[in-house]
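# heads up, no residue letters with this:
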């Protein structure tokens, strides 16, 4: 599985998390080493073998108009595939974003399904030792040159060399070899990884001839460095104009080669996509309320959703407030504890920190009871562990019994509950006791190391101006037991750079999962990722047990085996307290200016597909007249 954003800024989070899976076979009608197009790794796709278009789109949706979005922070690069620089909105660290197409496109409305894009088909042998992709002969770059097998081979090599995400995702892919002018074989160093042939379709294809050429000043381009020269692309949009760090405008390519493909029919309808940058959330909010800078606001705060959406345009019906179902939104969101710091290397300390987080009071007093506490890294699916380990899961864990907390085998994992006035005292006392076991004591009101006198203090790093309602109550509880926690809010670019280099004590991290985890688990938890800048192993986990369990997940033989391996991995992660879990919600909350035409139904797997919306010119003109919009 891999999750990524498609052509959005930090304020527009929908139509973004797309998943593949790590086991099972493709369509039951397909045989080994047979060319496959649309297929599902969890059984047949609902579209069968004759996918024509998504069933929720309007195939006659008109093209035109502008989608305005705001983004927090700034940008200084059009190269998202390296650790350096802050990529502009519309680019994606994984996937093609607005500019590039991938070999296949993961489905918007069902999990573990891919449809043809640059590649029209793929195949693999019985032992899953390789995968071969066949290119669509119509695929071209914006300059009219065809997308070639050389582009694919070159892209694989440079991405694996320079992108931490692609490097770990395709760790077991040893080489890409051109077999003919349309076929590329990807060879693996291990057999039995049932996910790997499929997820090669996630490979973004870059233009070799452009990147190996020179710019208008005769300087040779360098894929390993940031750039603000608009790159050549292949997808539905290209950069029209930009103001460094402040604005980027994308325009739809009128002769886009893939416009008639099934995955594109009725989608990508906006002629222009404009992203305006703001330095803080308050300014971005005012821009949305005013109109003309942001057309769709994705809201993550229950408190804000219930209290601040009462401005005149919304009351007049010119802004619509709506909840959309998103069945796949469950994920791990929590305070990631950086165990690279000596302060956090004792598991008892990390457990103590979890006792100080009062989710229940925050949910009751600030979130109107709308959030649900996260209790698993695979929340909301049958992959989440529960009860005590048994059966195959227990057999897996027994192999590492002497390396795991004894409680893992005898107690059901439960997070502290703050449901009574007495609960706070009970939970904070448990935290103090755990600190004491780890060698920390309260002296003169401060938690200090019993031997050295070092105070226990740390910083929670964030880039959101609205982070205080969740973080400040946690800090207040920590201070009640002498722990000196502070919140530091910095700009988006500094935040990304510091997180990429693991220069933090604690951050709020979101780790999305799918119904079938796979190679991306290395990026989340592996020892190798812990030392690789740009990885999502934010907690710095270096555990031989976790490494072994990740491989067990990746090489699961069937669904039952995957469930057992994932339950075991989930349980080990939970009992080591690498994260203080926060909360989740199975909905997407959107407020949008009433300028859109929207299909009657929207997908419920990922939530609304904004690319299937279009500008209603009559509505847009009415809004412009009423509010003197600058759009």
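Nice, thanks for sending it over. A quick note: this is a predicted structure, and the numbers were derived from the prediction, not measured.
# from here on, contacts and neighbour counts on C-alpha atoms
OK.
# in which helix or strand would I find residue 605?
Element membership of residue 605, judged by DSSP states H and E, is empty: it is in no helix or strand.
# ok, which stretches of the stretch 51-200 of the chain are helices?
Taking DSSP state H, counting those that start in this stretch as the test, the helices found in the stretch 51-200 of the chain are 149-162, 164-169, 196-199.
# nearest to residue 363, of those helices?
Residue 363 lies closest to helix 164-169 among the helices of the stretch 51-200 of the chain, at 34.1 Å (CA to CA).
# Tell me the gap between that closest one and the middle of its chain.
Computed by CA atoms, centre = their mean, to the nearest Å, the separation of helix 164-169 from the middle of its chain amounts to 14 Å.
# tell me which strands and helices that helix is in contact with?
Secondary-structure packing of helix 164-169 (3 or more CA pairs under 8 Å, 6 or more residues apart in numbering; DSSP states H and E): helix 149-162, helix 520-525.
# Do a quick rundown of the strands in the stretch 1-150 of the chain.
Assigned by DSSP state E, counting those that start in this stretch, the strands in the stretch 1-150 of the chain fall at 39-40, 66-72, 104-106, 113-116, 119-123, 130-135.
# quick one: which of those is nearest residue 394?
With CA to CA as the criterion, residue 394 lies closest to strand 39-40 of the strands of the stretch 1-150 of the chain, at 29.9 Å.
# Among the helices of the stretch 51-200 of the chain, show me which one is buried the most.
By mean neighbour count, with neighbours taken as mean count of other CA atoms under 10 Å, helix 196-199 ranks first of the helices of the stretch 51-200 of the chain at a mean of 26.
# ok, and here's another one to check against it:
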């Protein structure tokens, strides 16, 4: 399964449990706020329910590459250029607020001791804890929070931040420890969104002569942030080593902040970078690191065997999660003329034989993706194929009248499933349907290839960031060749592939859009028209649709869960029936292998396996 790029991990990390709106009485500041109703945890709570408050501290956690990167050339995770070091964003940078992993819509003060939302929802104010400090011992002040926001919104940072936070008007320093964010529009999720932004010192990159290295030129200058770890040492392309900050402000003198109880239990965290998945797995069997998350079905079924698994030294286990699965699939670049006809895009979907892949390559471990919000009540087919509800029609009908060419007629019927070869269907029947669609789009087979009226062959390039998907690609390409379509497969290293994605230099590639339990402004970066024009955005597909923009707007302004469901389901119908992605598959479990010394609490409802290990596991001791 493909994984997020480092910069997209940063943005996703900010939203993992926090992409929510806020409904809180402005007259009463509180540590916790919730989207609808009240947060689960009241002021003064001791710790989150899903952590072990008695987890022993100490020892070293050794982990492999958290994704496809095999090296790094900077410590700054917030710029577009280069590849950032693993762990820096998660271990060194904190925000004003954090979410809980057993709720879909809550946030609790971390750097901020209380949060107050204005009655008109057009601003939010955070009061900073007096004990909060950066790693250099300097206090975290409102001016630092404003500096961080202004920097991330500037051209020096990745443009994804400007897209996602476009509705934030400004950050205002009210007093030394009070910061207020003003909003351009009434958007219920903005108060928590700004609370999740990383905070760093204005002195990051300060030289001996007093000058400051420009933010987009920061490379190996040590970050000055407030997180529990600092960098001990590193070797680019080999290792990244963190040690606990002995003066960490939220865990000082035996007094641990409630939102940090049971978190970050290791004294040292080491990342070892391996050249490929095979080398990494053999290193794990040899005892070189403590845990890894497996995304390849064949590996999980066949390779996690041997004496160390037999004697219990190594353990493999699948952990259930309730995360929305989002969308994973082969994405077509709409900037290419070849993919602008929806009939062509639909036809290409018929050539993917998921049932054969699941049976022959995946050991029946996967289910088919059937929505852009798969495995979530936000999906248009969450309770089975059905027509739009009245609430959905209220959104879709006016858009159909205003933009008829942008709203497929199919959105008003039951959500169609992804093409299947299960009986009574077959690959042969699906390819016939594909051939008919291609013919109506002006493509016919002649002279040994599928050609248009100009005689040009139907040919495109499939790009991937490594060879791990070649077996899947080969099967898909064989079926396309039966239609007369020529496909060139290109694999490259992670850095080159990421550069091509940032510049949209591809025809087709595998994408992974992770779902949120409460999606919101990140959808502007993923599907918004403006984002399609900005390099480095998440809108790699190149969607530029006024209908999609309108439905994303409806999502970001939804004030009840019911309004959110109607808007996401309407967006789901439009995206799905526009055939922008050839849907692949998902697994509702996290596959984790680990050394027997590793211990963990019961998993929360919503979590990523890598972050759960990093934040809440420990070695030995209390259960």
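Yep, it's here. Computed from a predicted model, the values in this text were never measured in an experiment.
# what TM-score do we get after superposing?
Here the TM-score for the pair of chains, by TM-score structural alignment, normalised by the length of the second structure, is 0.91; 600 aligned residues with a CA RMSD of 2.5 Å.
# Residue 347 of the first structure is nearest to which of the strands of the stretch 1-150 of the first structure?
Of all the strands of the stretch 1-150 of the first structure, strand 66-72 comes closest under CA to CA, at 35.2 Å.
# Outside of that closest one itself, list whatever touches it.
Contact with strand 66-72 of the first structure is made by 9-12, 89, 270-281, 284, 292-296, 492, 615, 631, as judged by CA atoms under 8 Å, 6 or more residues apart in numbering.
# Residue 487 of the first structure -> the second structure?
In the superposition onto the second structure, residue 487 of the first structure corresponds to residue 489 when matched by TM-score structural alignment.
# Enumerate every residue touching that match.
461, 462, 463, 464.
# of those, which stay in contact in the first structure?
With both residues aligned by TM-score structural alignment, their matches' CA atoms under 8 Å, the contacts of these that the first structure also has are 461, 462, 463, 464.
# mind giving me a markdown table with the helices of the stretch 51-200 of the first structure and columns for distance to residue 574 of the first structure?
Converted to a markdown table, the helices of the stretch 51-200 of the first structure look like this (distance: least, CA to CA, whole Å):
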| stretch | distance to residue 574 of the first structure |
| --- | --- |
| helix 149-162 | 31 |
| helix 164-169 | 23 |
| helix 196-199 | 27 |
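# Between those, which one is closest to residue 577 of the first structure.
Of all those, the one in closest proximity to residue 577 of the first structure, counting by CA to CA, is helix 164-169 (23.9 Å).
# okay, and the closest one goes to which residues in the second structure?
If you align by TM-score structural alignment, helix 164-169 of the first structure falls on residues 159-164 of the second structure.
# what's the helix or strand for the aligned residue in the second structure for residue 510 of the first structure?
Across the two structures, residue 510 of the first structure finds its equivalent in residue 512 of the second structure, going by TM-score structural alignment. Residue 512 of the second structure belongs to strand 508-513 when assigned by DSSP H and E.
# got the contact list for that strand?
Strand 508-513 of the second structure is contacted by residues 2-4, 326-333, 460-464 when judged by CA under 8 Å, 6+ apart.
# And the buried ones among those residues, selectable in PyMOL?
The PyMOL selection below is limited to those of the contacts of strand 508-513 of the second structure classed as buried (16 or more other CA atoms under 10 Å):
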select buried, resi 2+3+4+326+327+328+329+330+331+332+333+460+462+463+464
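# Inside strands: which ones of the contacts of strand 66-72 of the first structure?
The subset of those located in strands under the criterion DSSP state E comprises 272, 273, 274, 275, 276, 277, 278, 296, 615.
# Quick check: residue 357 of the second structure touching residue 471?
No. Under the criterion of CA atoms under 8 Å, residue 357 of the second structure is not in contact with residue 471, lying 9.2 Å apart.
# Who has more neighbours out of these two?
Neighbour count, other CA atoms under 10 Å: between residue 357 of the second structure and residue 471, residue 357 has more, with 17 against 12.
# Trace the more buried one over to the first structure, please.
Checking with TM-score structural alignment, residue 357 of the second structure has residue 362 as its match.
# Spit out the contact partners of its match.
Shown in contact with residue 362 of the first structure (CA under 8 Å, 6+ apart): 470, 473.
# could you point out which element follows the helix or strand in which it is found?
When elements are assigned from DSSP H and E, residue 362 of the first structure belongs to helix 359-365. Under the assignment DSSP H and E, the closest C-terminal helix or strand after helix 359-365 of the first structure is strand 372-373.
# Which stretch of the second structure lines up against that following strand?
With TM-score structural alignment applied, strand 372-373 of the first structure matches the range 367-368 in the second structure.
# Show me how far the matching stretch is from its chain's centre.
The chain centroid and the centroid of stretch 367-368 of the second structure are separated by 20 Å under CA atoms, centre = their mean.
# That stretch vs the first structure, average distance?
In the superposition with the first structure, the average deviation recorded for stretch 367-368 of the second structure is 0.8 Å (mean CA distance after the TM-score superposition for the first structure).
# Not counting that stretch itself, show me its contacts.
Applying CA under 8 Å, 6+ apart, the contact partners of stretch 367-368 of the second structure are 354, 418, 583, 584, 585, 586, 587.
# how about the nearest residue to the second one, chain neighbours excluded?
It refers to residue 418 of the second structure. Residue nearest to residue 418 of the second structure in three dimensions, not counting chain neighbours: residue 370, with 6.2 Å by CA to CA, 6 or more residues apart in numbering.
# What's the separation between residue 437 of the second structure and residue 343 of the second structure?
When CA to CA, to the nearest Å is the yardstick, residue 437 of the second structure and residue 343 of the second structure sit 6 Å from each other.
# post-alignment, the helix holding residue 362 of the first structure versus the second structure, mean distance?
Here helix 359-365 of the first structure is compared with the second structure after superposition; its mean distance to the aligned residues, by mean CA distance after the TM-score superposition for the first structure, is 1.3 Å.
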